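**Q** Following is a predicted model, sequence given first.
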Amino acid sequence: MKKMMIAFAAVALSALAFMPAQVLTIGSPMPDVANISMQDVSGKQVTLKQLTTGNGLLVMFSCNTCPYVIKNQARTKEILSYAQQQQIGVAVLNPNEAYRSKDDSFEAMATYAKAQGYNWAYAIDKNHVIADAFGATRTPECFLFDSKGILVYHGAIDDSPSDADAVSRKHLETAIQELKKGAAISVPTSKSIGCSIKRLSN
């Protein structure tokens, strides 16, 4: 019995070791990960600091094959292009480290980005360090920071992740508009619906 208890405790501690930090709350500064170098599909190394503009930064955790990512492909391109038009930096990060030798390899990411017509950074979040620091759990999942690096919106692109035809409110687009106006974000959080991030413990 004692051996079983010890084994159970070891498994529990091991699982906890791979749990992400508590999710970043609205009004929090960006965690100390802005200078971490990441491999982008362009072949260059990028950091969140480099990608941040004077108007802020939109970070989206995503991947190649999650059904919810696929359902949101058109909306993803639309909102990221919109963010760029508003001179907000864009970083799409792939944290699926457990799938790095499979569908979320660097080569697969590069192929996916080309097929999707990405003209923004799509980089490897190695060992899901940034996802862990943000407390991200899903793909897709969005974090919008203002010019001072303060989180102003966290959640989904809109209120109908599984059905584009049923969208009644574009949460992220509205948050970007309000950010640009210097107004308070009317809906600062929403529920991210998608595939779980494939962490190394999964």
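**A** Yep, it's here.

**Q** contacts and neighbour counts: CA atoms only from here.
**A** Will do.

**Q** Excluding covalently adjacent residues, which one is nearest to the residue nearest in space to the middle of the chain?
**A** The chain has Phe61 as the residue nearest its centroid, 2.1 Å off, counting by CA atoms, centre = their mean. Among residues not flanking Phe61 along the chain, Leu93 sits closest, at 4.8 Å (CA to CA, 6 or more residues apart in numbering).

**Q** take a look at this one as well, against the first:
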Amino acid sequence: MKDTAKRALLALTMTMGLTTAALAIEPGQGVENFRLLDQQGKSHELHSLSDRKAVVLMVQGNGCPIVRQALPALAEVRTQYRSQGVEFLLLNSNLQDTRELVAKEANEFKIDFPILLDDSQLIGEALGVVRTSEVFVIDPKGWQLKYRGPMDDRLSYERQRPAKNHYLTDALDAVLAGKPVATPYADGVGCLVNFPERAHKTSHH
């Protein structure tokens, strides 16, 4: 069986509970288990991280300047929170981004996060991914989504500015303290991720 087919089968097997109608998981809802391979061929299963205090998943895409600008800040957040039991992963749902191309991007831009390859797009569809650079904060206690949106409000399509709202770190502080997240959703910027099957289904509704 080819490697791509194996990844698709693994993703399908781990997401049998995800319906095609669930195209936008909202904070407060549960995140189903999944297993994907990263750019180095290592397998990652979401629910195997049950010993973590929180899981942060950022949507990545090759060549996206917004992601490239956001990743150094995400690395800083990882340095701050990893010792507190927070896991950080990237998710690539772009059909055109093969493992080889993703690995090349990671090497070129010194990205040392695992980049999970969602080449079947099942996970991206289930999460309701629209743009890159969006982050998902998941609480392993019940696997509930606590926050989705940008890391902060520093980036825009035109320029960078000092951040006034630190959504990601605020969400992590709340989850670690066992408190509600004050801002569970925020709008952000990023490169569009194309989901042909999603568009096909929508056109027939």
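**A** Arrived safely, thanks for sending. Worth saying up front: this structure is predicted, and the values here are computed from it rather than measured.

**Q** The residue nearest to Phe61 of structure 1 maps to what in structure 2?
**A** Under the alignment (TM-score structural alignment), Leu93 of structure 1 pairs with Leu91 of structure 2.

**Q** Quick check: that match is in a strand.
**A** Yes. When DSSP: H, G, I helix; E, B strand; the rest coil is applied, Leu91 of structure 2 is found to be in a strand.

**Q** and it, what does it touch?
**A** Leu57, Met58, Val59, Gln60, Ile115, Leu116, Leu117, Asp118 (CA atoms under 8 Å, 6 or more residues apart in numbering).

**Q** average gap between the longest helix anywhere in structure 2 and structure 1?
**A** Ranked by residue count and defined by DSSP state H, the top helix of structure 2 is helix 65-81. By mean CA distance after the TM-score superposition for structure 1, the fitted helix 65-81 of structure 2 averages 2.4 Å away from its aligned residues in structure 1.

**Q** Return the set of buried residues in that helix.
**A** By neighbour count on 16 or more other CA atoms under 10 Å, the buried set for helix 65-81 of structure 2 is Ile66, Val67, Arg68, Ala70, Leu71, Leu74, Ala75, Val77, Arg78, Tyr81.

**Q** And the helices in structure 2?
**A** 3-14, 65-81, 99-108, 122-127, 167-176, 196-203.

**Q** right, so these: which one is the most enclosed?
**A** Among the helices of structure 2, helix 122-127 has the highest mean neighbour count (mean count of other CA atoms under 10 Å), at a mean of 22.

**Q** what residue of structure 2 matches up with Phe143 of structure 1?
**A** In structure 2, Phe143 of structure 1 lands on Phe136 (TM-score structural alignment).

**Q** which residues touch that match?
**A** Neighbours of Phe136 of structure 2 in contact, by CA under 8 Å, 6+ apart: Val55, Val56, Leu57, Met58, Leu145, Lys146, Tyr147, Arg148, Gly149.

**Q** Quick check: closest non-adjacent residue to it.
**A** Nearest one to Phe136 of structure 2, counting by CA to CA, 6+ apart, is Arg148 at 4.5 Å.

**Q** Repeat that for Ser160 of structure 1.
**A** Going by CA to CA, 6+ apart, Ser160 of structure 1 has Val167 as its nearest residue, at 5.0 Å.

**Q** what's next to the longest helix of structure 2, contact-wise?
**A** If you take CA under 8 Å, 6+ apart as the criterion, helix 65-81 of structure 2 is touched by 60-61, 86-88, 109, 111, 132-133, 151, 155, 157, 169, 189-191.

**Q** and with 6 Å instead?
**A** By CA atoms under 6 Å, 6 or more residues apart in numbering, the surrounding residues in contact with helix 65-81 of structure 2 are Ser133, Gly190.
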